[in-house]
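Trainee: one predicted model, sequence on top.
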Amino acid sequence: MTQEAHVTQGPLTTEAGAPVADNQNSETAGVGGPVLVQDQLLLEKLAHFNRERIPERVVHARGAGAYGTFTLTRDVSRWTRAKFLSEVGKETGTFLRFSTVAGNLGSADAVRDPRGWALKFYTEEGNYDLVGNNTPVFFIKDAIKFPDFIHTQKRDPYTGSQEADNVWDFWGLSPESTHQVTWLFGDRGIPASYRHMNGYGSHTFQWNNEAGEVFWVKYHFKTDQGIKNLTQAEANRLAGEDPDSHQRDLRESIERGDFPSWTVQVQVMPAAEAAEYRFNPFDLTKVWPHEDYPPIEIGKLELNRNPENVFAEVEQSIFSPAHFVPGIGPSPDKMLQGRLFGYGDAHRYRVGINADHLPVNRPHATEARTHSRDGALYDGRHKGAKNYEPNSFGGPHQTDRPLWQPVSLTGGTGNHAAPVHREDNDFVQAGTLYRLYSDDEKARLVENLAGFIAKVSRDDIAERAINNFRQADGDFGKRLDAAVQALRG
């Protein structure tokens, strides 16, 4: 089943609107002669064809998306003054883009890789972008390491292939990655579809209420379809038979009215508790245990409308963690702080300085009022209005009320590591996760890891990688070492 096409009546035209007499034969100097440069339709079509693609995303290039609705089911005004979270039953339009991380635009969906979870809320106070993953943690905790990390996941500049040496060399030398790697190589490392996985904001964010009180929050989106995953063997087969498996599943489920949905939860920490919490609450490589801060259900997210054009609405969609609304803001999470710049800058390069003018990106429930002008594809929306502030011609003006509350700081500037809390280390949560797995899950985890580590060419890189898992849990390291040795002979 395909979506009904939009048929435009009348003759085919050029980009300038002139009718096209012949779209089958280029103009030549006589029958069989060379093509003439005056055939502007031919040149226009070829020139446009050469420019149909924009640079793909460096990460999260491969993706699919859909529109939907977020419905608030719990009063959360005690924690945040965000208007779209102000009234039980209130509905807010959304656009959600799913993606893989490492693969390029033409890669397969069914691969072992985190899944991006980029959710745009079209609120009456502007767009709020929540840009996370299907994992509650990540490989690193400081954005300064992100380019290096991604270089290890992408193609090697010499071989042109992803290299196990690069991946495990970096992970072995970055023990903070042990928790996420344990997650990734477990059963949830390859979701069966985008519908059958959870989503997470991953970072810690600030909520602040009308009284100015501050709370730290983490977002959870629990799939109502149930968790469903693929084994490595199933994924290998599916990736070869149907590289578009996840995109197709999402589109077809919405077409048949089987709208996927997620139950939305938050963990809430009063700001005063952060300094003495047993883990650094802003460390992206760690979770907040549920026994410390139980998830609180606040809403439902449903996807119910497919994009009409994948390029216009999925490929050109932009998301930035810096897109906040009143009552929501950032935390001192060093990965999040780097992403506040990195994402917006990527879109300015990739789509253009006026990417926010595109229908999928512009606010739907309010109007953007800025003094920014010109640049490629500027649509002239401001007409004759003044382009500076303050002005006395009735232009938009500042509100004098920040979106989020300030965070108190002490000390001097410098290249500081994040503060260490009493139970912080790089291995404790990876070990906890391993011990939560059943015997069968542990066996598959070890098999998946060993199969990849065994491809490493140097013994020292393999041993350093294994040692990180050994420090997380002795049994984990012992079983993995034996499995790798058996594969390496």
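Mentor: Perfect, I can see it now. Numbering: from 1, shown residues only.
Trainee: contacts and neighbour counts: CA atoms only from here.
Mentor: Will do.
Trainee: ok, the residue nearest to residue 480 when sequence neighbours are not counted to residue 114 distance?
Mentor: What sits nearest to residue 480 in space, not counting adjacent residues and going by CA to CA, 6 or more residues apart in numbering, is residue 446, at 5.5 Å. Residue 446 sits 18 Å away from residue 114 when distances are taken as CA to CA, to the nearest Å.
Trainee: then residue 131?
Mentor: To residue 114, residue 131 is 13 Å away according to CA to CA.
Trainee: again, but for residue 147
Mentor: In this structure, residue 147 and residue 114 are 17 Å apart, going by CA to CA.
Trainee: which of the three states applies to the spatially most central residue of the chain?
Mentor: For the chain, the residue nearest the mean C-alpha position is residue 116 (3.5 Å; CA atoms, centre = their mean). In the three-state summary, residue 116 is assigned as strand, counting by DSSP: H, G, I helix; E, B strand; the rest coil.
Trainee: my read: residue 164 touches residue 461, true?
Mentor: No - in terms of CA atoms under 8 Å, residue 164 does not count as a neighbour of residue 461; the distance is 9.9 Å.
Trainee: of these two, who's got more company?
Mentor: Each of residue 164 and residue 461 has its neighbours counted (other CA atoms under 10 Å); residue 461 has more, 22 against 19.
Trainee: next, the contact list for that one, please.
Mentor: The contact partners of residue 461, taken as CA atoms under 8 Å, 6 or more residues apart in numbering, are 165, 168-169, 172.
Trainee: take the residues you listed and write them to TSV, including neighbour count and distance to residue 87.
Mentor: Output for the contacts of residue 461, formatted as TSV (neighbours: other CA atoms under 10 Å; distance: CA to CA, whole Å):
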residue	neighbour count	distance to residue 87
165	19	52
168	23	48
169	19	50
172	22	48
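Trainee: those in helices, which ones?
Mentor: Here DSSP state H is the test, and these give 165, 168-169, 172 as lying in helices.
Trainee: now do the strands in this protein.
Mentor: With DSSP state E, the ranges of strands along the chain come out as 63-72, 91-100, 115-123, 126-133, 199-200, 205-208, 214-223, 261-270, 296-305, 328-329.
Trainee: tabulate those (TSV), appending distance to residue 10.
Mentor: Supplementary listing: these in TSV, determined by distance: least, CA to CA, whole Å:
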stretch	distance to residue 10
strand 63-72	31
strand 91-100	33
strand 115-123	36
strand 126-133	38
strand 199-200	46
strand 205-208	52
strand 214-223	46
strand 261-270	41
strand 296-305	29
strand 328-329	49
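Trainee: closest to residue 9 out of these?
Mentor: Taking CA to CA as the criterion, residue 9 comes closest to strand 296-305 out of the strands of the chain, the separation being 25.6 Å.
Trainee: mind listing residues that contact the following helix or strand past the closest one?
Mentor: Following strand 296-305 in sequence order, the next helix or strand is helix 310 (DSSP states H and E). If you take CA under 8 Å, 6+ apart as the criterion, helix 310 is touched by residue 64.
Trainee: take a look at this one as well, against the first:
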Amino acid sequence: MGTPSDGNGKQRQREAYHAEDPASGPLTTDQGVDVDHTDDSLTVGERGPTLMEDFHFREKLTHFDHERIPERVVHARGAGAYGYFEPYESCAEFTRAAFLQDPSVRTPVFVRFSTVQGPRGSADTVRDVRGFATKFYTSEGNYDLVGNNFPVFFIQDGIKFPDFVHAVKPEPHNDIPTGASAHDTLWDFVSLQPETLHAIMWLMSDRAIPRSYRMMQGFGVHTFRFVNAEGRGTFVKFHWKPKLGAHSLVWDEAQECQGRDPDFNRRDLWLAIEAGEYPEWELGVQLVPEEDEFAFDFDLLDATKIIPEEQVPVRPIGRMVLDRNPENFFAETEQVAFHTANVVPGIDFTNDPLLQARNFSYLDTQLIRLGGPNFAQIPVNRPVAPVRTNHRDGYHQGAIHRGTNYFPNSLGGGCPAHVGAGGSAFTHYTERVDGATIRRRSPSFQDHYSQAALFWHSMSGWEQQHIVAAFRFELGKVDARAVRARTVEQLARVNGELAAQVARGVGVPEPSAEQAAQVKQVSPALSLQSLRGDGSIRTRQIAVLVADGVDAGQLGSVRETLAAEGAVVEALAATEEPVTGTDGQSYTVDRSLPTVASVLYDAVLLPGGPTGTPAVTGDPDAVRFVRSAYRHGKPIGALGSGVGILSALEPEGLRLSTEFHHMISDRGVVTDTAPGAAHTDFVRAFVAAIAAHRHWGRPPLRC
């Protein structure tokens, strides 16, 4: 499990699987009795009543009636994949966890990505937190790193979790909206709970609409504790950093994706792995010595806070690669069970009050969802380490136990026995805890505005614009004006100009001048501009608009270069009939323009030939495609007469190549009217524009 393989290896895996799969033989009942015919029920005569003695009918319908299990209360819609993790070097200095010791040892993993608010039938590209949960099948047992794509959460104490989830879920009277946070109850809760504001700033940013699961950061959220062989503890926060960089959609195209392809992110992950483009993340940690627990102006145990990377740098300790798709969605992705309390020797908890609640809630949830306590025997949940317990019986018990089922015992030879002190067993970190039993939060948890302000001030100009637009959209969907106004008043404690811009957009009074949180520094690591990845364009989806008469030389040279860089290039035309190039050759069309949209692609190429002629510039599908890509800041390359379609849209103030110029690159629009095959400078500039992902500050189009 979890080792990469080439295409032929994948084929051999599939053939071996199907050779062992009973479904490849004749159809049988659950009891192994061959079945000859299941298209018709057993009846009295051809038009008579159905007979209940038809046990094939009863068995088939009974199974169908019970196929569904309760979906997850949160994180219901997800996608998963198998892979492996390998450390860069031994981490024995700060943890005894076996899977973090030997760079030559690969630990199998299963990862599940998900949205949070919506049900299984909702869309992928909603504005929401994304789950990023990793199950490590270590030699010492399963370790679950259950995280999100935000490093902070909305509440500080788990006792508020039911309130938050009830508020963000659809309105109770009409079960609307699906998969969205733009409604009254969520914002009523936010306006009354200022501890939510930091996570809300992340939710209103483009982090909440990732381009791909493969281009998304992950975080452990909580402060955990590493423990080394000497018993010394070190506080730790976990970070997953994608090799391809962190990239997002913009809100307008995210909404269109929901209609064009509601499975946009799930399909992207599946197809990339099937194509051998295995996604990769680097695991990093922020380490804080225990003696520095109180060295910050926030509480390390507060899940609504980050440790700025400028204060504690992220130390890379290993990498994870996902290289295999599940064979069956229900059996694996749907039945996988994560639990924050699944830890191994060398990793332990802290007194984070939200983490403590999750340690109870996750197990409690799985007992209901998966039908009993034996869900760890489901293959996707089963450890690779030996399991020897005195647990017995219950729903779905698959093991045949022998011997005694208690400890201590003599009849069973004393087995299974305790490892004993000093062995490989998990032992809780030893710390002294004193205090009265109280129901009161520490004063160190009371600053709810400083880090929300830090996030705002760390954003680039275009990111701040998107955050303002997101607040306007969300609060614009809130019917209760008092909730709108109260939320804006809370935003004024974060930043006055942010609050004023939102207020003007949602029709409530601008808040009076109030002391906003003071920000002493910014954290560039919070901005998407600092997360460009390795600079490659691997797996980027490039749309090429073609028609009969396309300049074959230009098309061929650019397409070959983009493919060599790892991009996925698709030819689009008015229909899916092949087009004829200037060389007389026939070229395959991958998709027709009416069936796609630019929101499904990362960049657009307009080769020379008929692209810039009135016949194409007047095609509403082609115009819509290019206009949308331009407006969303996507890279656009145009060659020869292909520049004509851009000229026809009249981008005011944008420099385009003319007959007097060769290549020009201006804000991600790369044009070259020079005749012949694409020049090296054009290709290099277009690849660089694609690697940058988005280009903001473009002038508007007149047409």
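Mentor: It's in. Predicted, not measured: the structure shown is a model, and the values here were computed from it.
Trainee: the second structure: which residue goes with the residue nearest to the centre of the first structure?
Mentor: Pairing criterion TM-score structural alignment: the partner of residue 116 of the first structure within the second structure is identified as residue 131.
Trainee: quick one: contacts for the closest residue to that match other than its chain neighbours?
Mentor: Nearest non-adjacent residue to residue 131 of the second structure, counting by CA to CA, 6+ apart: residue 148, 4.3 Å away. Remark: with contacts taken as CA under 8 Å, 6+ apart, residue 148 of the second structure is in contact with 129-133, 218-221.
Trainee: and those residues as TSV, adding distance to residue 294 of the second structure?
Mentor: Output for the contacts of residue 148 of the second structure, formatted as TSV (distance: CA to CA, whole Å):
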residue	distance to residue 294 of the second structure
129	29
130	30
131	30
132	29
133	29
218	26
219	22
220	21
221	19
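Trainee: nearest to residue 272 of the second structure, of those residues?
Mentor: Taking the contacts of residue 148 of the second structure together and measuring to residue 272 of the second structure by CA to CA, the closest member is residue 132, at 17.7 Å.
Trainee: can you count the residues close to the residue mapped onto residue 282 of the first structure from the second structure?
Mentor: Under the alignment by TM-score structural alignment, residue 282 of the first structure pairs with residue 301 in the second structure. Residue 301 of the second structure is surrounded by 21 other residues when neighbours are defined as other CA under 10 Å.
Trainee: ok, the nearest residue to residue 193 of the first structure once chain neighbours are set aside to residue 305 of the first structure distance?
Mentor: In space, not counting the residues next to it along the chain, residue 193 of the first structure is nearest to residue 246; the distance is 5.0 Å by CA to CA, 6+ apart. Summarising the geometry, the distance separating residue 246 of the first structure from residue 305 of the first structure, computed by CA to CA, is 16 Å.
Trainee: residue 226 of the first structure -> the second structure?
Mentor: Counting by TM-score structural alignment, residue 226 of the first structure lines up with residue 245 in the second structure.
Trainee: same thing with residue 457 of the first structure?
Mentor: Alignment note: residue 457 of the first structure maps to residue 479 in the second structure; criterion TM-score structural alignment.
Trainee: residue contacts, that match?
Mentor: 183-184.
Trainee: for the contacts of residue 461 of the first structure, which one is nearest residue 233 of the first structure?
Mentor: When the contacts of residue 461 of the first structure are compared for distance to residue 233 of the first structure, the smallest value, 21.9 Å, is given by residue 168; criterion: CA to CA.
Trainee: wait, residue 38 of the second structure sits on residue 56?
Mentor: Yes - under the criterion of CA under 8 Å, residue 38 of the second structure makes contact with residue 56 at 7.4 Å.
Trainee: the more surrounded of those two?
Mentor: Between residue 38 of the second structure and residue 56, counting by other CA under 10 Å, residue 56 is the more crowded of the two (19 against 11).
Trainee: pretty sure the more buried one sits against residue 29.
Mentor: Yes - under the criterion of CA under 8 Å, residue 56 of the second structure lies in contact with residue 29, with a separation of 7.0 Å.
Trainee: which of the contacts of residue 148 of the second structure does the first structure keep?
Mentor: For the contacts of residue 148 of the second structure, the subset whose aligned partners also touch in the first structure (both residues aligned by TM-score structural alignment, their matches' CA atoms under 8 Å) is 129-133, 218-221.
Trainee: which ChimeraX command selects the buried ones in the residues you listed?
Mentor: When burial is assessed using 16 or more other CA atoms under 10 Å, the buried subset of these is captured in ChimeraX by this command:
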select :129,130,131,132,133,218,219,220,221
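Trainee: among the kept ones among the contacts of residue 148 of the second structure, which one sits closest to residue 339 of the second structure?
Mentor: Of all those, residue 133 has the smallest distance to residue 339 of the second structure: 9.4 Å, by CA to CA.
Trainee: what residues are up against the closest one?
Mentor: By CA under 8 Å, 6+ apart, the neighbours of residue 133 of the second structure are 111-113, 144-148, 338.
Trainee: can you do 7 Å?
Mentor: Remark: with contacts taken as CA atoms under 7 Å, 6 or more residues apart in numbering, residue 133 of the second structure is in contact with 111-113, 145-147.
Trainee: any of the residues you listed buried? List them.
Mentor: The neighbour-count test (16+ other CA under 10 Å) applied to the contacts of residue 133 of the second structure identifies 111-113, 145-147 as buried.
Trainee: need these in JSON lines with distance to residue 629 of the second structure, can you?
Mentor: Output for those, formatted as JSON lines (distance: CA to CA, whole Å):
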{"residue": "111", "distance to residue 629 of the second structure": "32"}
{"residue": "112", "distance to residue 629 of the second structure": "31"}
{"residue": "113", "distance to residue 629 of the second structure": "27"}
{"residue": "145", "distance to residue 629 of the second structure": "37"}
{"residue": "146", "distance to residue 629 of the second structure": "36"}
{"residue": "147", "distance to residue 629 of the second structure": "33"}
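Trainee: check those residues and tell me the two furthest apart.
Mentor: In these, the most distant members under the criterion CA to CA are 113 and 145, with 12.3 Å between them.
Trainee: translate residue 484 of the first structure into the numbering of the second structure.
Mentor: Residue correspondence, TM-score structural alignment: residue 484 of the first structure in this structure matches residue 506 in the second structure.
Trainee: equivalent analysis for residue 236 of the first structure, please.
Mentor: The pairwise alignment with the second structure assigns residue 236 of the first structure to residue 255, based on TM-score structural alignment.
Trainee: which residues does residue 359 of the second structure contact?
Mentor: By CA under 7 Å, 6+ apart, the contact set of residue 359 of the second structure is 339-341.
Trainee: that one -> the first structure?
Mentor: Aligned against the first structure - with TM-score structural alignment as the criterion - residue 359 of the second structure pairs with residue 340.
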